[in-house]
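**Student:** Quick one: sequence plus predicted model below, questions after.
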Amino acid sequence: MKLTVVGGGSTYTPELVDGFARLRDTLPVEELVLVDPAAERLELVGGLARRIFAKQGHPGRVVTTSDLDQGVEGADAVLLQLRVGGQAAREQDETWPLECGCVGQETTGAGGLAKALRTVPVVLEIAERVRNANPKAWIIDFTNPVGIVTRALLQAGHRTVGLCNVAIGFQRSFARLLGVTPADVHLDHVGLNHLTWETGVRLGGPEGENVLPKLIAEHGDSIIEGMGLPRALLDRLGAVPSYYLRYYYAHDEVVRELRTKPSRAAEVAAMERQLLDMYGDPALDEKPALLAKRGGAYYSEAAVDLTASLLGGGGSPYQVVNAYNKGTLPFLPDDAVIEVQAAVGPQGPAPLPVAAVDPLYAGLMANVTAYEELALEAALHGGRDRVFRALLAHPLIGQYAYADALTDLLIAHNREHLAWA
């Protein structure tokens, strides 16, 4: 089995490699190819990847290359984890929206649109080259904004599934609180990427007992800790929102905070410099503890599980993925990309039936789905008017004066990445 990671020079990659090494019985990788145009950091990451494999006795081979076509040739699955423009572009995404009093964040709002505009054309070009190399290869997208990027890939006819680590993070934390194994926990997870709610927590599978009310009653303080939302909101919702919902439920509070502290991009950039220094140490043969602060917790386990299922191995029968709606949520278009539990196998994901969705969530989902449709149009075809329409549709913006000003700022800060600008 050959797996290729595009964006393999990312500091995330040792997390992924560690999962491949630990879970080799689930996903027996014979050749792991790391592809990245940044040759220097690729060699640092690749060296650590080889040492991780060696320490854990993994027989697979780790190959590094800056040649995309060579890297994807014959690959059974290709994982995308790239960042067009790097942390410098992220820094801009998180700062210029604040000039208009809007959230600056890399996956939602105006910053998220900027990332989509930079990313979609690049990902589609990569995907075409994957298809030319092996039409049967699966493309697993971890590149944000996952919902929009996955929709672009699916609309272009690629064998694609989108992946996020939010759900597996909740699964692991709920399992600890309940004193059970993660495999015992099945989430009623519903929404769009980075716009999701856990409306049920079931023991044993989709038909198991829903213990979410008990979880909230007994562990609500622990669940909400770190989200920046009040415990009372958790009780009133009767569901657990993704931490990304704070950008919607406490927008003005978040803007005030962002204006008074360093950006997350600046923190991550500093962390990446430390990590790359560590990766260059020939004595390091495991992922360092600092990597946990970088984000992406359990990404490797989710990626192994999904890849194994798609390639006919022993992955979990149900997994939270990003896939076409196809009637699962009747209030959204069939070609919307939703994030829900699905049965996953070699034919791809088949979303499980979802109970009626509370209008409190459905309304916001429908609004953001409309924005994502307009965002994809802007990413595919360009033009100031398309950018403006997408920004005006976004519930975190919604006022024409803000949308107009943000359109100019977005184009000014991203001109080098926009072929039409």
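**Tutor:** Okay, I see it.
**Student:** rest of the way, CA atoms for contacts and neighbours
**Tutor:** OK.
**Student:** Quick one: residues contacting residue 310.
**Tutor:** Going by CA atoms under 8 Å, 6 or more residues apart in numbering, residue 310 touches 138, 344-348.
**Student:** can you rerun that using 7 Å?
**Tutor:** By CA atoms under 7 Å, 6 or more residues apart in numbering, the contact list for residue 310 reads 344-346, 348.
**Student:** Most neighbours among those residues, which one?
**Tutor:** Neighbour counts for those were taken using other CA atoms under 10 Å; the highest belongs to residue 344, with 26 neighbours.
**Student:** so when I look at that residue, I'm seeing a strand, right?
**Tutor:** Yes - Residue 344: assigned to a strand according to DSSP: H, G, I helix; E, B strand; the rest coil.
**Student:** I'd like the distance between it and residue 337.
**Tutor:** 16 Å (CA to CA, to the nearest Å).
**Student:** next one: residue 282
**Tutor:** 43 Å.
**Student:** Look at the two and report which has more neighbours.
**Tutor:** residue 337 (30 against 11).
**Student:** State whether that one and residue 328 are indeed in contact, as I suppose.
**Tutor:** No - with contact defined as CA atoms under 7 Å, residue 337 and residue 328 do not form a contacting pair (10.5 Å).
**Student:** Mind listing residues that contact stretch 85-103?
**Tutor:** Residues contacting stretch 85-103 (CA under 7 Å, 6+ apart): 104-106, 109-111, 114, 251, 254-255, 263, 265-266, 269, 396-397, 402, 406, 409.
**Student:** Ends of that stretch, what's the gap?
**Tutor:** First-to-last residue span, stretch 85-103, CA to CA: 20 Å.
**Student:** measure the most centrally placed residue in the chain to residue 265 for me?
**Tutor:** By CA atoms, centre = their mean, the chain has its centre lying nearest to residue 164, at 3.8 Å. Separation of residue 164 from residue 265 (CA to CA): 19 Å.
**Student:** for comparison:
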Amino acid sequence: MKKHSIVIAGGGSTFTPGIIMMLLDNLDKFPIKEIKFYDNDEERQNTVADACRVIIKEKAPEIKFLATVDPEEAFSNIDFVMAHIRVGKYAMREKDEKIPLEHGVVGQETCGPGGIAYGMRSIGGVLELIEHMETFSPNAWMLNYSNPAAIVAEATRRLKPNAKVLNICDMPISIENLMASILELNSRKEMIVKYYGLNHFGWWTDIRDREGNDLMPKLKNHVKDKGYAIEFSESGQHVDDSWKSTFTKVKDVYALDPETMPNTYLKYYFYPQDEVEKANAEYTRANEVMDGREKHVFGECNRIAQANTSEGSTLEIDEHASYIVDLARAIAYNTQERMLLIVENNGAIENFDPTAMVEVPCIVGSQGPEPLTQGQIPRFQKSLMEQQVGVEKLVVEAWEEGSYQKLWQALTLSKTVPNARVAKELLDDLIEANQEYWPTLK
């Protein structure tokens, strides 16, 4: 098996150590000869890199390791870019969540006004990474899991149509892990699923085991009363109180269409007032993350670097991110893996905009993804998706054209925003907060 060179774009992310540990745990499936970190925040990246250097030296000393802020150094002679950047970091995520709440609107990092604000910051950052990759390693593939994935995917489709970029999200993976637990399966990979939607906006329509047995009745029986909630262990990414509440709320989302299994994020569109009412405008999810995972990861990284050993570390392997290895292997070794990816529709959903970036099962090989046809979809889901695709396309057009009008229209069109007046007030506040990051809007 060929050994691969990869660059992790967003080397200073709190998720990077877990991803490194996951990659090291899968070297038998995906051999690596070199790992590079790239970030535009050198100090933050160095904190993570100093610890990861120790971990790599202990687990796989043969792997070359480099952390850099120089694009040419980072992107030269690589096979894969694994991109998970957050433009503006958690300080801007906090504003994405708190500014909408001041207007009585859902404050969430990928949904509604917060997602639109984050998208306007992310587009330029992701396009820049693609340009670096195409300049220095034109044969490389980018596995992009930077949020908000829907807006970023539409931007890559529109502005970099020939780029070798695969857009993927971990949320369906996390939900399928919960489903596997509910079904008492050993792994989500024992399930063969049909699914359609947009990123953070979709539905499972069929779930079977490898023998073809229908698993939906058992799932429905659980979800109608408990949502996706199960008994959680106390470790892991998606198990604090806000996530437990999200998984339980699924039962109310499910009630709208009991023939399907919904993505958790639909709660923000179906029950926005409920989310606003229970939100603490002084202490949002961004604050939870900064006080929780961020402090923990950076504290551990400093401790590992100073002790020059990872022994006794409480950093965790990012097991749910193992889909990144599956995706890289599919490209590298033509495995024909079946995976949910965000791709241009082109008829995968028969009665839907062919240019929409939809999330559907694909067979992935060395040529990239081949979407599996999901047929026609019902009016309810189709109408919701058309409205949301309109939002995403308007955001990308607003970014490209520097159009205030189109961004106002995008906010007005979002199901989370009550009317055009609130949308305009929100937009003006978001422009003020994002002066450093957004293109100038006229």
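**Tutor:** Sure, I can see it. For clarity, every value in this text was computed on a predicted model and none was experimentally measured.
**Student:** In helices, which of the contacts of stretch 85-103 of structure 1 fall?
**Tutor:** Among the contacts of stretch 85-103 of structure 1, DSSP state H puts 109-111, 114, 251, 254-255, 265-266, 269, 402, 406, 409 in helices.
**Student:** got these as JSON lines, with neighbour count columns?
**Tutor:** Formatted as JSON lines, these follow (neighbours: other CA atoms under 10 Å):
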{"residue": "109", "neighbour count": "25"}
{"residue": "110", "neighbour count": "31"}
{"residue": "111", "neighbour count": "27"}
{"residue": "114", "neighbour count": "29"}
{"residue": "251", "neighbour count": "15"}
{"residue": "254", "neighbour count": "17"}
{"residue": "255", "neighbour count": "17"}
{"residue": "265", "neighbour count": "21"}
{"residue": "266", "neighbour count": "15"}
{"residue": "269", "neighbour count": "17"}
{"residue": "402", "neighbour count": "18"}
{"residue": "406", "neighbour count": "25"}
{"residue": "409", "neighbour count": "19"}
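**Student:** ok, of these, which one's closest to residue 226 of structure 1?
**Tutor:** residue 254 (13.4 Å; CA to CA).
**Student:** And the closest one, what's its match in structure 2?
**Tutor:** In structure 2, the residue matched to residue 254 of structure 1 (TM-score structural alignment) is residue 275.
**Student:** For its match, give its distance to residue 132 of structure 2.
**Tutor:** Taking CA to CA, one finds residue 275 of structure 2 at 39 Å from residue 132 of structure 2.
**Student:** burial of residue 63 of structure 1, as a residue count?
**Tutor:** 17.
**Student:** Verify the assumption that it is located in a strand.
**Tutor:** Yes - under three-state DSSP, residue 63 of structure 1 falls within a strand.
**Student:** Show me what it lines up with in structure 2.
**Tutor:** Checking TM-score structural alignment: residue 63 of structure 1 goes with residue 66.
**Student:** ok, that match to residue 6 of structure 2 distance?
**Tutor:** 11 Å.
**Student:** For the two, list the residues in contact with both.
**Tutor:** 35-36.
**Student:** hmm, back to that, out of the ones in helices among the contacts of stretch 85-103 of structure 1, which is nearest to residue 418 of structure 1?
**Tutor:** The closest of those to residue 418 of structure 1 turns out to be residue 114 (CA to CA; 9.7 Å).
**Student:** residue in structure 2 matching that closest one?
**Tutor:** Match for residue 114 of structure 1 (TM-score structural alignment): residue 117.
**Student:** how long is stretch 278-297 of structure 2 end to end?
**Tutor:** 28 Å.
**Student:** Let me see the residues that make contact with that stretch.
**Tutor:** 14, 90, 93-94, 97-98, 101, 315.
**Student:** mind listing the helices for the stretch 51-200 of structure 1?
**Tutor:** 68-72, 86-93, 109-133, 146-155, 166-178 (DSSP state H, counting those that start in this stretch).
**Student:** Next, format those helices as TSV and append distance to residue 417 of structure 1.
**Tutor:** Below are these laid out as TSV (distance: least, CA to CA, whole Å):
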stretch	distance to residue 417 of structure 1
helix 68-72	20
helix 86-93	10
helix 109-133	6
helix 146-155	16
helix 166-178	29
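**Student:** Give me whichever of the ones you listed is most buried.
**Tutor:** helix 146-155 (a mean of 24; mean count of other CA atoms under 10 Å).
**Student:** helices or strands next to that one in the packing?
**Tutor:** Counting contacts by 3 or more CA pairs under 7 Å, 6 or more residues apart in numbering; DSSP states H and E, helix 146-155 of structure 1 packs against helix 109-133, strand 160-162, helix 359-381.
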